[in-house]
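Enquirer: predicted model, plus sequence, below.
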Amino acid sequence: MQTHNLGYPRIGSDRELKKACEKYWAGKASVEELMITGKNIRHQNWMTQKEIGIDWIPSNDFSYYDQVLDMSLMVGAIPKRYNKVILDKSNTELDLYFAMARGFQKEGIDIKAMEMTKWFDTNYHYIVPEFESNQKFSLFSTKIIDEYLEAKKAGIKTKPVIIGPVSYLLLGKEKEENFNKLDLIKNILPVYVEILTRLKEEGVEWVQFDEPFLALDLDTKTKETFEYAYIEIHKQFPYINKLLTTYFDGIKDNLQLAYKLPIQALHIDLVRCPQQLEEILGNIPGNIILSLGIVDGRNIWKNDFENSLEMIHKAVSKIGADRVMIAPSCSLLHSPVDLDLETDTKSLSLETKKWLAFAKQKIDEVVTLKRLAEKENDSELQKKLQENKKIVESRRTSTLIHNEKVKEKIKNIESVVDKRESIFSERKKKQKEALQLPSFATTTIGSFPQTSEVRSWRSKLKKGLITSLEYEELVKKEIEKTIRFQEKIGIDVLVHGEFERNDMVEYFGEQLDGVAFSKNGWVQSYGSRCVKPPIIYGDIFRPHPMTVKWSSYAQSLTNKNVKGMLTGPVTILQWSFVRDDQPRKDTCFQIALAIREEVLDLEKAGIKIIQIDEPAIREGLPLRKNEWKNYLDWAIKAFRIASCGVEDRTQIHTHMCYSEFNDIIQNIADMDADVITIECSKSDMKLLSIFSEFKYPNDIGPGVYDIHSPRVPSKQEMISLLQKAIKSIPVDQLWINPDCGLKTRGWEETKKSLIEMVGAATEMRKQY
């Protein structure tokens, strides 16, 4: 029996990679300094896993921005618009890489970034590959080989990780019509062959092929492509051990396909789909090793050793210990780095902490489970097993978790009003009269730049270096500055800027009962963006108003309308580490009731426009379509519970980003938000086509510029996008806004971009 890991967090235990990348982008660090930081993180990760006792450690799981972008660079899938970056010899390979991720503006060159979207049903974002018909591929970057050799030189035995050829193609988008990206399989396989040839020459034994699409619904062509790809790879490399990994759901109806593939090992996710083990063991071919993903790679609860050992014993008794591997369910990219760094008992109590395991601890759980399975009579190991039992039981029975009043509310959830008083067309008339907004009304999504100075105020408050009163005065000044700026440039619906908030989910979690927080539990969301998900351990309850004070203050400064800004229940659920001892929908309804109370308090305080952000609605969809309806029924109901208690004159906004809406447009309409704002600039307004085909009835604000890039768009660029938008959406339904919040941007670029945006709105009003 062997242990392995699918991937380790690459941000560093103190977010070293984030800090190093941002210094490099700001011109405050050299490329050599950035590379040294990357190398140090890789070596630390490898040594941690080696010292704990993992048999097969992953290499090429490190990335400076995103593993899918790494793959695009590796196979030379570089859009032609970046040729100018390549031809300029002063730019490094890393500059090209970051240009693809973030856009490029330099000396008259202005290039947009590639699209970004969610990695399956996680809050991790990947850079979407772009494909043309008859796309040519070639080995452009040797990162996978370089990192394997780097580990080998350090005395670390690794299995390189590569995104499988079929999943890589499926992750991308066709940039031309009338061709299927899967037809590119014959073009891309020679690059895989070249990579594997180089690895074989260096003595590689195992290669991990990530093929997460095997856990999704697949059509005949996709299944045929899988067979073709792996038969061709096996022909060339019969003696390289190929570990095929699936995760985030069960293989289910794709099991026979997986068994047809000439692979040596198959990894299955037994956290998301434990019931698949029986079927898999029932007819697994005798030549395949089975990797059991039994330690949760996406949540932070300690493993239940008894439950895991039962699955291990079942597999061993059926196929033998020599054909069993033990691993986390998926890459630990989605977990915080190290629980040992949590020393602050104010944010995370000792009782709650003992229930948790971060990436380092999960690696230890994998190794401990192997040893327990092999040496059941070892007294020291038995002590660990008994200790684990006590912890699992203490969590189940803890009084911290259960609030009977909240449970009673959930029992009566059907009695909560979840429909607006009037239909949208009637509400719109009342809102138009009450709000007096122009056509092409402008707004932003909510947050404004959080400078290092603003962030330092929160740090000083926590350390006791300033008082609460001093902190509030500093935040009030920043809010007033932001309100005055928006008034000056002519934005129609203002926001207060969210300077009091550390994160759009964490901020609310900190004020809700039933939620705990880590101090260093950072997880990568995209690029250098890291989030610290709340830990929902118990029943959710709102003990006091959370945002009313700041929204009311901002509104007192201006005659223009200021939006109240809230995060929706589904997004709080999705972007937290959620308790696993009750259905997710019950937890979501608890959050929805808390947000509903906040919405009603904002309305009472005179706030006429309230935005409830739900960027995670699409992300939360199960991977299998036959499970969508159940999820969408309760997810949309949760939003309506949160939003539908207000009067007709109160305008409800919601925001969604990086989502494909085609399959769920009816559900989006069922949310019945008066205004929805969406990310649209990177897709060149193509996301609007489904809203047009559906005849979406409510108002919509398609984002006119990409906030994840530092480039400043021109007024004409935004006008061009808006002219495309009006071909899909009637003028009287359109709002104008950025793609997303401005928290991560600098003030200079934000001011320039918003001035251009207001200029575009002014021009559109003249034309239409």
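Expert: Thanks, I have the structure now. Residues are numbered from 1 along each chain as shown.

Enquirer: only C-alpha atoms from now on, for both contacts and neighbour counts.
Expert: OK.

Enquirer: ok, the residue nearest to the spatial centre of the chain to Glu93 distance?
Expert: For the chain, the residue nearest the mean C-alpha position is Asn123 (1.5 Å; CA atoms, centre = their mean). Counting by CA to CA, to the nearest Å, the separation of Asn123 from Glu93 is 27 Å.

Enquirer: same check on Tyr82?
Expert: 12 Å.

Enquirer: isn't Ile294 up against Pro328?
Expert: Yes. Assessed by CA atoms under 8 Å, Ile294 is found in contact with Pro328 at 5.7 Å.

Enquirer: stretch 709-716: end-to-end distance?
Expert: 18 Å.

Enquirer: next one: that stretch to chain centre, how far?
Expert: 25 Å (CA atoms, centre = their mean, to the nearest Å).

Enquirer: secondary structure class of Thr117, three-state.
Expert: Classification of Thr117 using DSSP: H, G, I helix; E, B strand; the rest coil returns strand.

Enquirer: contacts only, for it.
Expert: By CA atoms under 8 Å, 6 or more residues apart in numbering, the contact set of Thr117 is 125-128, 658-659.

Enquirer: another structure for you, compare them:
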Amino acid sequence: MTTTIIGFPRLGEFRELKFTTEKYFRNELSEAELLEEAKALRSKHWQILKDKGLTEIPSNDFSHYDNVLDAAFLFNVVPQEVQDLELSDLGRYFALARGYQGDKGDVRAWPMKKWFNTNYHYIVPKFEKGTQVKVASQKIFDEFSQAKELGILTRPVLVGPFTLLQLSDFEEGLEPADFLEDLVSAYQAVFARLAELGAKKIQLDEPSLVKDLSAQEKELFLGLYQRLLADKKGLQVLLATYFGDVRDIYQDLIALPVDALGLDFVEGKKTLDLVKSGFPEDKTLYAGIVNGKNIWRNNYAKSLAILEQIPTDKLVLSSSCSLLHVPFTTANEDFGQDILEHFAFAVEKLDELRDLEAIRQGEEELLEANQALFAKERVGQNKELAQRLAGLTEKDYTRLPAFAEREQIQAQALKLPLLPTTTIGSFPQTKEVRSQRLAFRKGELSQEAYDQFLAQQIDDWIKWQEAVGFDVLVHGEFERNDMVEYFGQNLSGYLFSKNGWVQSYGLRGVKPPIIWGDVTRLNPITVKWSSYAQSQTKKPVKGMLTGPVTILNWSFPREDISIKDSTLQIALAIKDEVLDLEAAGIKIIQIDEAALREKLPLRRSDWYEDYLDWAIPAFRLVHSSVAADTQIHTHMCYSEFTDIIPAIDNMDADVISFEASRSNLVILDELKAKNFQTQVGPGVYDIHSPRVPAAGEIDQTIAAILAKVPSQKVWINPDCGLKTRGIKETRESLVRLVEAAQAARKEL
């Protein structure tokens, strides 16, 4: 039996790595203790993979923060200012991941972007004129050796050179080709060292190959691999791709002297057709047949039907991508068996791979049991909801009057100053906030006592925002555990796991809810606390909602209906909430679409028909019925938006805020070029770092924004919500934000 996976979750069954590392950040744990805990966690994970019968087990898929950042450190792609910090290797690593501010210096974190079409985020490396590419880290070697000492010969995993270059930034005047020779030499040095340690194979991850490739990009890829594979140092090379198909370069791939190719048969629309057109006899095909991104059980009959059409016997069954995108195991969940039997988390997906291979070897009873599961009717249809959706017309997706007229009406109604200041929504969720919410959920705190606590939190922060001088306030979202789960708890059709944590960025985990059936709103969700906050101040308080596309994208979606249909169901529910907020007197409503880009197809040819043609109208459906003087905001998190600016403008929001500080405001040039009409709030400081902006730093950022965007179109706000930050750093940063905005306003 030949089975493997692309990678395994890193945080641990109960997020052990997160909690251990946070202790290290708080100086409650030494670096040596942190490294020892990480070592134990890796050993545990390898043993699970071995016990589940995988014939090939990966290593170096573990990371203390991010695998792309690991590759940057491995190859010395680290700025000199960080190398000069008098810190340990791990200290410098975390300085680039999170920023550093202390007695050793002041370093800003590197930018962060979405990892292809997932909710995972990677740290963006930067090649500079002084970058000397060479092997500069022992991590990949140490982890291989650790597994070998346990009696497990692993297949080391490494971000491939093409994807590393594609995902990196370059100092002005430089381009990827400038580093081709040095990068090839460095990768070959890694090959040589691993072979010396006893490795037989290496996995090079090249997910960038599933995107649209230009002639120049194909030339770069082939140039890299023709040089790299000229001397494999005795290793067998698996070139792994995922998140789509490799139609642009398939013929070149199969002609390369790699020993194996990993292809995605789940998200790769054309993967099966490509392979059926011919696959070389001298190569092994790693078939990504078990979905690494969703939590539903694999339909064995469908998977086997695909496998039977693959024209090669040299086959290894694999996950479609790394399993870091799904929770650890269903073993820690409280669902009834009638529900649980439909789910497969990471550990259970190992069983599915083993089952599929066993069925291919003749164990038919496994197939029969799986077919019986899929023959069950899991959920029924909400006929009233179906009728409501069927009755939608173009009018339901169109807001009137047009933006230009609304902008003038809102200016008169809201009377906000130039460069209005606000935050994105949440304030720090302290240990006290979390403990009170937990006590209430467990029944240890009465509704009345919990409401009093929340009211006091809101009162304190409303008063603080007024004192500091914010123009548009927020209530802080202290009642919310998560921006999606909180809404899902008030919607029909949702289920919630107990321990279904998935890594989002760094050590941050999210617990995506599960869309089990048709979605409708059960009751008003946010009106109570938004109305209360507004009653405590004469300044406008934003109503805070999560948009339908983000709720869908940050949930585990159904597979029995389309994601378009699921999203429209959610849109109608959020539309009802918007209208209730407006009726309650909330005149500014923010509908976050932080994850708009997440399920955007990786190929431009699929963008509109397969996604934007329904995702953008779904957002418009939510706010199309509000009055002209109600101002609609939206917010987008860390991602790349420059190539979909027209689609974002077509959302027809009145104000959009987005991450900009880590990406050095590069989006502003594109907004200007595309004549973007919506008012904008580019984030002026990075909230994913504990670092407080230095004096004058935000002033410079605002000046850079005003150099490219008309002042009457600009809002001043942080990059994102402040839920994960501490109170002290938050208040210091926000005071500087308001002071900088007021200084710029005065100058204007």
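Expert: Arrived safely, thanks for sending. Please read all numbers here as calculations on a predicted model, not as lab measurements.

Enquirer: what TM-score do we get after superposing?
Expert: The TM-score (TM-score structural alignment, normalised by the length of the second structure) is 0.98; 747 aligned residues with a CA RMSD of 1.4 Å.

Enquirer: Gln105 of the first structure: what's it in contact with?
Expert: With the criterion set at CA under 8 Å, 6+ apart, Gln105 of the first structure makes contact with 111, 711.

Enquirer: equivalent analysis for Val77 of the second structure, please.
Expert: Per CA under 8 Å, 6+ apart, neighbours of Val77 of the second structure: 125-127, 131-133.

Enquirer: now the end-to-end length of stretch 647-654 of the first structure.
Expert: 17 Å.

Enquirer: would you say Ser709 of the first structure is within a strand?
Expert: No. Assigned with three-state DSSP, Ser709 of the first structure falls outside any strand and is coil.

Enquirer: state the distance from the residue mapped onto it from the second structure to Ala744 of the second structure.
Expert: Counting by TM-score structural alignment, Ser709 of the first structure corresponds to Ser689 in the second structure. The gap separating Ser689 of the second structure from Ala744 of the second structure is 25 Å, by CA to CA.

Enquirer: follow-up on the earlier one: helix or strand: which one has the residue nearest to the centre of the first structure?
Expert: Assigned by DSSP states H and E, Asn123 of the first structure falls within no helix or strand.

Enquirer: strands along the stretch 101-250 of the second structure, start to end?
Expert: For the stretch 101-250 of the second structure, applying DSSP state E, counting those that start in this stretch gives strands covering 105-107, 112-114, 121-123, 126-127, 155-159, 169-170, 201-205, 236-240.

Enquirer: from the chain's centre, how far out does the fourth one sit?
Expert: For strand 126-127 of the second structure, the separation from the chain centroid amounts to 22 Å (computed by CA atoms, centre = their mean).

Enquirer: now swap in the first one and tell me
Expert: In terms of CA atoms, centre = their mean, the gap separating the centre of strand 105-107 of the second structure from the centre of its chain is 27 Å.

Enquirer: residues contacting that strand, please?
Expert: 81-82, 85, 95-96, 99-101.

Enquirer: ok, the fifth one next?
Expert: Under the contact criterion CA under 8 Å, 6+ apart, strand 155-159 of the second structure has outside partners 56-61, 67-68, 71, 140, 144, 199-206.

Enquirer: try the third one
Expert: Under the contact criterion CA under 8 Å, 6+ apart, strand 121-123 of the second structure has outside partners 66-69, 97, 110-115, 504-506, 638.

Enquirer: go on, stretch 540-557 of the first structure?
Expert: 406, 476, 479-480, 483, 495-496, 508, 511-515, 561-566, 587, 590-591, 594, 598, 601-602, 605-607.

Enquirer: returning to what we had before: of the strands of the stretch 101-250 of the second structure, which approaches His45 of the second structure most closely?
Expert: strand 155-159 (14.3 Å; CA to CA).

Enquirer: that closest one versus strand 236-240: what angle between them?
Expert: In terms of direction (axes from the mean of the first three to the mean of the last three CA atoms, to 10 degrees), strand 155-159 of the second structure departs from strand 236-240 by 50 degrees.

Enquirer: and the residue in the second structure sticking out farthest from the centre, how far is that from Tyr300 of the second structure?
Expert: Most distant residue from the mean C-alpha position of the second structure: Gly362, 39.7 Å away (CA atoms, centre = their mean). Counting by CA to CA, the gap between Gly362 of the second structure and Tyr300 of the second structure amounts to 13 Å.

Enquirer: also Gly99 of the second structure?
Expert: For Gly99 of the second structure relative to Tyr300 of the second structure (CA to CA), the value is 46 Å.

Enquirer: for Ala571 of the second structure, which non-adjacent residue is spatially closest?
Expert: The shortest distance from Ala571 of the second structure to any non-neighbouring residue, by CA to CA, 6 or more residues apart in numbering, is to Pro548 (4.9 Å).

Enquirer: corresponding residue for that neighbour in the first structure?
Expert: Match for Pro548 of the second structure (TM-score structural alignment): Pro569.

Enquirer: surely that match and Arg640 touch.
Expert: No. Assessed by CA under 8 Å, Pro569 of the first structure is found out of contact with Arg640, at 9.9 Å.

Enquirer: so the two - more neighbours on which side?
Expert: Applying other CA atoms under 10 Å to Pro569 of the first structure and Arg640 shows that Pro569 carries more neighbours, namely 31 against 24.
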